[in-house]
Each structure stands twice: as structure tokens, then as C-alpha cells.
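In: predicted model, plus sequence, below.
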Amino acid sequence: MFLAVAEGGTVRAAADALGVNHATIIRGIGRLEERLETKLFDKPSTGYRLTDAGADVVDLARQMSKASSQLEARIFGRDQSVSGPLRLTLPVSFATDLLMPTLATFRAAYPDIALEIIGSGAVANLGNREADIALRVVVGDKSPPDNLYGTRLGAFHTGYYVHRSLLEDGAPAAAWLLGADEMAPSGWQPGAGLQMAATPIRFAEMRSQFEAARAGMGITHLPCFLGDADPDLIRVPGVPIAHVGDIWLLTHADTRQTKRVRLLCDHIRGVMRGLAGKLAGQSEKGDVEIA
């Protein structure tokens, strides 16, 4: 709790990070200050600010937190039961559009495993048990960190997609459908008679971009497995798909032998190998030229 407040700056941020009530945080900090017989935070109206004493112990508290996580991971690694919690983190689109039937099958086979599915683009810290298994796209030719045990499952490709109707004569201008910080690609112009709007449309997350493309609003950048699966979308003619990186299934060295970790990893590996063609953009839609 002390670290969560020190790093978040407010009780509310700490409560959200730890998934507890803010009153629990206040009581916990109070007990710690009482036990240490010192004041760790000043409490102005704008938030909690570390006192000199609090600042002195932050690094030690981080070391204690890391050691506690390592202890938990080491014990978890000895667990050979097929019940208990299991956290999987993966990109949102992988969860919602690719692997949910697979995860449903796993759940049906092992109902006593309390599976937690964390759909997120953020990189979870497996050493701190933020997740037990991570399915990640590792960009470029990079390899996962040395403290993680990984299996490369195949290449990941993306492409530019547009609704078929926007390729017809007399179709309205197509807007670039972009993420919040995404830039429109330079160096090429859409062919096949596509007319481009002067201004883009921006979105906070990819799912909305995908739905906007399906609604005929313009061109967006999508994983090939997602764009190719929709009958209303087509790859922008003349624009090759791109190899973004490779898909890795990762576990921590301390927890990879836990039985339920091994069971889910084996399950995902088998399914993902069967999906390798889709992930690599090998589809009857357009060509498979790679940038």
C-alpha cells in the first residue's frame, strides 16, 4: 500500500491499482506509520507527498516488494494442482477475435482453474505475478527478456483495409481511420480510384477503428487475421501487408513448471500453430505481398 500511494500520488490511485477500497489504504498507511513511529506522507489537498522519511525507505520497500513477488512465484512454481488462479495477458484483439473459443474449451476442460483473462496492450511484469502467461507480439527481430521462458508461435502481419463499397465508382471520399497518436502513412497513395478525405478520424482504441471501417468510413490499419475475416473489408489494392514482428508465448522461469501454466500453454500453442496462416496474412483476399 505504501508503494502504491508513493507511486500513484493519491489514495484513490493506489486503491484502483490494488483493487481495494480507499479507506483500506488509509488504514493501512496509518498502521505502517504507527508501527514505524514516523510520518511517511504529508497529506495536502492535492494528494499524498512523501516526507523525507518516506523518501528514504521507498527503494527498500521496492526491494521488499520484489522479494515478496519472487517468493510467491517460487512457491507457485511448485504447484501441480489443476485448480486455483491463472492469469493470462494478451492483446485485446487476440482475446476477442481469435482465441475466445479456445479459452472457452480450456475452461470447460478445467473448470476448477480460475482463469483471469487480461486483454491489454500493456506489457505485464511476469516476475511480479501481474500475469502468469503472456501472449505478446514482439516487434521487429527482438527476443524476449532473458528471465522469461518463451516459445515463438509465428509471424504477425498487418495490412490496410477498406470497405468494398468505397472502391466502387462514385463512392464518397474515404477518411484515414487512425489511433490517437497514429500518423497517416506516407510514401504511397491508395489506388483503384479511392478518393481520400482531407481530414482523418481518430479513435481511442482499435476496435472502434475496425467498426468504422466496417461501416464504410475509410481506411484503417488492422491485423490481417481480423481484416481478412470480415467479408465486407478488402485490403487496399497495391499496398502490401507488413511483417510487424513475431508472436511469443511467455512464462517466467519460476512459474513455467506449474501444472496449470503448462496446461494452458500447451493448449494455446496447439491452437496458434493452426492459425499461423491467418496471422501471417495468407488469405484468399488480395495478394500476400509483404513489405
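Out: Yep, that arrived.

In: only C-alpha atoms for contact and neighbour calcs from this point on.
Out: Noted.

In: how would you label residue 135: helix, strand or coil?
Out: At residue 135 the chain is in strand, as set by DSSP: H, G, I helix; E, B strand; the rest coil.

In: surely residue 273 and residue 151 touch.
Out: No - if you go by CA atoms under 8 Å, residue 273 and residue 151 don't touch, sitting 11.2 Å apart.

In: okay, and the residue nearest to residue 130 when sequence neighbours are not counted sits in which element?
Out: Once flanking residues are discounted, residue 130 sits nearest to residue 124: 5.8 Å by CA to CA, 6 or more residues apart in numbering. In the assignment (DSSP states H and E), residue 124 maps to no helix and no strand.

In: now residue 62. Nearest residue, chain neighbours left out?
Out: residue 3 (7.2 Å).

In: which residues touch that neighbour?
Out: Contacts for residue 3 (CA atoms under 8 Å, 6 or more residues apart in numbering) come out as 58, 61-62.

In: what would those look like in a markdown table with neighbour count?
Out: Below are these laid out as a markdown table (neighbours: other CA atoms under 10 Å):
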| residue | neighbour count |
| --- | --- |
| 58 | 17 |
| 61 | 14 |
| 62 | 13 |
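
In: format those as CSV; extra columns: secondary structure and distance to residue 136.
Out: Below are these laid out as CSV (DSSP: H, G, I helix; E, B strand; the rest coil; distance: CA to CA, whole Å):
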residue, secondary structure, distance to residue 136
58, helix, 31
61, helix, 30
62, helix, 26
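
In: put this next to the first one:
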Amino acid sequence: MARLPDMEAMAIFATVVETRGITAAAKALSLSPPTISKALARLERRLGTPLFHRTSRRLTLTDAGGELAARAGRLLAEAEAAEAALLEQASSPRGRVRLTAPMSFGVRAVAPLLPAFMARYPDISIDLSLTDAMVDLVAEGFDLALRIADLPDSSLRARRLRPIRRVAVAAPAYLDRHGRPEHPSELMAHACFGYAYLQTRGAWTFLNDEGEEVSVRPEGPLRVNNGEAAMPALLAGLGITDAPEFLLDDLLESGRLEQVLPRWRRPEASLFLLLPPGKLQPARIRAVADYLTSMLVKRPSGPPPMA
């Protein structure tokens, strides 16, 4: 197996050439002269040829050293330029940010926020991926995620932005035909639409003001992996579904949908902003995270701390 180049020794060699001596190179690199000499000797052993003619007063390049010097100088300059670019990117908002969010929430709540962000940060590009599936941020290379859940993955850093209510609803026409249930257990006699990514695996849990908790597993003719996909059948009066409030507010206000079991409530989930493990984040990721927090957090709670 081929060995990797000794880039450290190559950089030290290029600095010795540039500064015209071991002592000056040691000062430039904040290293000791013996460390510089050892690196040069290591490089010469690896290459099998001397790179300098050494006298008590000066170093001069051999033919091999002269041939290597130009290439080593270019390598060092490119490495310094690459490092400077990455350091600048880490300290100033610039570059690509990969963000994932639930499909309907992303379309309704996240996408409308992007134009103002893009105008504010023209050097940041956002790669927005919308899916209701539980994405593995680390494995799939995402920088940020918005997730609606009861609890976030404990291996991730999380900001809780705001509660998200879920509401059981149906079209008035359906309830007129099939009756309005008064207890969660009565849902078992109704056509209920399921959601594939429900964390409770198909169970609908309800609470009332008296502290009673009831869980049921209703069934019906439709199961979807995106809540908005159930809306046409719901509005057609074909069943009952359970959905987050941001999908329902306008429909409830207009009377096209009616809340089922109004004396009962579903346990609240929360909207979280998730980041992969690790404390250091480039400026571009911090800019997106802080902007989304400021726009999506429920007021007047203020910016939530990182967990």
C-alpha cells in the first residue's frame, strides 16, 4: 500500500527555503530548530536524496532540493489558501446549508421565510429537503432539521421552538351522517384516516380536564405518509383524521371542518430545531439556525437554549 506524502515535512521544507534558513523557519513556524532539522532529515530519508548542501554558516539547495522547492512552495501556498478560505467560511456566513423539514410544514411555514433570509445572506445557499420520514442527520449529511415530535433524538442538539397541537377533525357532512362521538372509544366505530409516521404507532391518545387518559387504535379506509394527502378525502366527508393545527386552522375557521371530541385534547408535540452533535458550527449554519428560531419560536418565550 502506497504511503501518503509527508505533508508536514514538505511544508517545513518549503518554509526553510522561503525564509532561507532553519532558525528563521523555526521562528516563522513557532517550532524549535531541532524540530525543523529532524523534519528535513525525515524528508531526505523518505526521498532517498539530500535536499541541502550544509555548511557551518549556510544551507544551499541541491539539484533535487531545487526541483522539489518549487512544487513544495506551490503545495504550501494552496494549503494555506484552502485553510484561509475555510476559516473565512467558518467565521462569516457563506456556503451551502442542508436543511430538512416535514413536507407540509416546510411548504407552509418554512418556504415563505426563505426569500427574506436569502436577501439578508446572499452568500448562503440552502438545500431544503422536505419529507415526513425521520431523517438521520448525521448519516444523510444534513446540517439542520426541523422536526415535529414528542421528544427529539437525545444524541442531537435540540431547540424547542413551540408546541404543536394535534386535533381530531371531520367534515360536518360526515358527522351529520355518522354521528358525533362523545368519547374516544366511540372512534372505533368510525372511519378514521391513519398517518404512517405517527410516533405512537397508530394509537390516538386523548386527555380531558378530569385527568382521564384514553388511547384507541381506530381504523379506516385511508392511511397516508403526509397529513395533507388526507385532506381531499376528509373534506369529501369520508372519515375522521387527526392532524397538526397548522393544517387545520383555516378549514376550522371557515367551517369546512369541525373538531371531533372538543372536550378532549390530544397530547401536544413540539417543533424542534435539531443540529448534529458537536459544539462548533460554521457561521452559515448558525445564521440559518438563529433565523429559523427567531421566526418560528412561539412568542414571548425568547430564544430557547441549546439542549
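Out: Cool, got the structure. As the structure is a computational prediction, the values presented were derived from the model and not from experiment.

In: superposing both, give me the TM-score.
Out: TM-score of the superposed chains, computed with TM-score structural alignment, normalised by the length of structure 1, equals 0.54; 190 aligned residues with a CA RMSD of 3.6 Å.

In: show me where the stretch 1-150 of structure 1 has its strands.
Out: With strands called from DSSP state E, counting those that start in this stretch, the stretch 1-150 of structure 1 shows them at 41-42, 49-50, 84-90, 113-119, 133-139, 148-163.

In: so which bit of structure 2 is the first one matched to?
Out: Put plainly, it is strand 41-42 of structure 1. Strand 41-42 of structure 1 lines up with nothing in structure 2 when matched by TM-score structural alignment.

In: how far is that strand from where the chain is centred?
Out: Centroid displacement of strand 41-42 of structure 1 relative to its chain, using CA atoms, centre = their mean, to the nearest Å, is 35 Å.

In: what residue of structure 1 matches up with residue 93 of structure 2?
Out: In structure 1, residue 93 of structure 2 lines up with residue 82, judged by TM-score structural alignment.

In: go ahead and confirm its match touches residue 259.
Out: Yes - using CA under 8 Å, residue 82 of structure 1 is in contact with residue 259, at 6.6 Å.

In: structure 2: helices as residue ranges?
Out: In structure 2, the helices defined using DSSP state H lie at 7-19, 22-29, 33-47, 63-91, 103-105, 114-120, 137-140, 172-178, 231-235, 245-254, 283-296.

In: okay, those helices in JSON lines with mean neighbour count next?
Out: Shown next, in JSON lines, are the helices of structure 2 (neighbours: other CA under 10 Å):
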{"stretch": "helix 7-19", "mean neighbour count": "20"}
{"stretch": "helix 22-29", "mean neighbour count": "17"}
{"stretch": "helix 33-47", "mean neighbour count": "16"}
{"stretch": "helix 63-91", "mean neighbour count": "14"}
{"stretch": "helix 103-105", "mean neighbour count": "19"}
{"stretch": "helix 114-120", "mean neighbour count": "12"}
{"stretch": "helix 137-140", "mean neighbour count": "12"}
{"stretch": "helix 172-178", "mean neighbour count": "16"}
{"stretch": "helix 231-235", "mean neighbour count": "18"}
{"stretch": "helix 245-254", "mean neighbour count": "14"}
{"stretch": "helix 283-296", "mean neighbour count": "18"}
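
In: quick one: closest of these to residue 131 of structure 2.
Out: helix 103-105 (4.8 Å; CA to CA).

In: state the span of structure 1 onto which the closest one is aligned.
Out: Under TM-score structural alignment, the match for helix 103-105 of structure 2 is residues 92-94.

In: compared with structure 2, how much does that stretch deviate?
Out: Here stretch 92-94 of structure 1, set against structure 2 after superposition, deviates by a mean of 1.6 Å using mean CA distance after the TM-score superposition for structure 1.

In: residues contacting the counterpart of residue 265 of structure 1 in structure 2?
Out: In structure 2, the residue equivalent to residue 265 of structure 1 is residue 289, according to TM-score structural alignment. Going by CA under 8 Å, 6+ apart, residue 289 of structure 2 touches 144, 273.

In: where's residue 289 of structure 2 relative to residue 158 of structure 2, distance?
Out: With the distance defined as CA to CA, to the nearest Å, residue 289 of structure 2 ends up 11 Å from residue 158 of structure 2.

In: quick check: neighbours shared by those two?
Out: When CA under 8 Å, 6+ apart defines a contact, the residues bordering residue 289 of structure 2 and residue 158 alike are residue 273.

In: counterpart of residue 247 of structure 2 in structure 1?
Out: In structure 1, the residue matched to residue 247 of structure 2 (TM-score structural alignment) is residue 226.

In: now residue 276 of structure 2
Out: Aligned against structure 1 by TM-score structural alignment, residue 276 of structure 2 finds its counterpart in residue 252.

In: and what of residue 145 of structure 2?
Out: In structure 1, residue 145 of structure 2 lands on residue 134 (TM-score structural alignment).

In: before we move on, the earlier item: count the residues that sit near the closest residue to the match of residue 247 of structure 2 other than its chain neighbours.
Out: Sequence neighbours aside, residue 97 is the residue nearest to residue 226 of structure 1 in space, at 7.0 Å (criterion: CA to CA, 6+ apart). For residue 97 of structure 1, the count of nearby residues is 12 (other CA atoms under 10 Å).

In: got it, and the one 4 residues further on?
Out: Residue 101 of structure 1 is flanked by 12 other residues according to other CA under 10 Å.

In: what about it, distance to residue 188 of structure 1?
Out: From residue 101 of structure 1 across to residue 188 of structure 1, the span is 38 Å (CA to CA).

In: go on, residue 49 of structure 1?
Out: To residue 188 of structure 1, residue 49 of structure 1 is 51 Å away according to CA to CA.

In: between those two, who's got more neighbours?
Out: Ranked by neighbour count (other CA under 10 Å), residue 49 of structure 1 and residue 188 place residue 49 first, with 18 against 8.

In: now that one: how far from residue 260 of structure 1?
Out: 42 Å.

In: again, but for residue 100 of structure 1
Out: Distance from residue 100 of structure 1 to residue 260 of structure 1, by CA to CA: 18 Å.

In: corresponding residue for the residue nearest to residue 130 of structure 1 in structure 2?
Out: By TM-score structural alignment, residue 124 of structure 1 lines up with residue 135.

In: count the residues that sit near that match.
Out: By other CA under 10 Å, 16 other residues sit near residue 135 of structure 2.

In: now residue 275 of structure 1
Out: Neighbour tally, residue 275 of structure 1, other CA under 10 Å: 16.

In: residue 163 of structure 2 too?
Out: Using other CA under 10 Å: residue 163 of structure 2 sits among 16 other residues.

In: which ones are touching the counterpart of it in structure 1?
Out: Structural alignment (TM-score structural alignment) places residue 163 of structure 2 against residue 155 in structure 1. Contact partners of residue 155 of structure 1, counting by CA under 8 Å, 6+ apart, are 243-247, 276, 279-280.

In: thanks a lot, catch you later.
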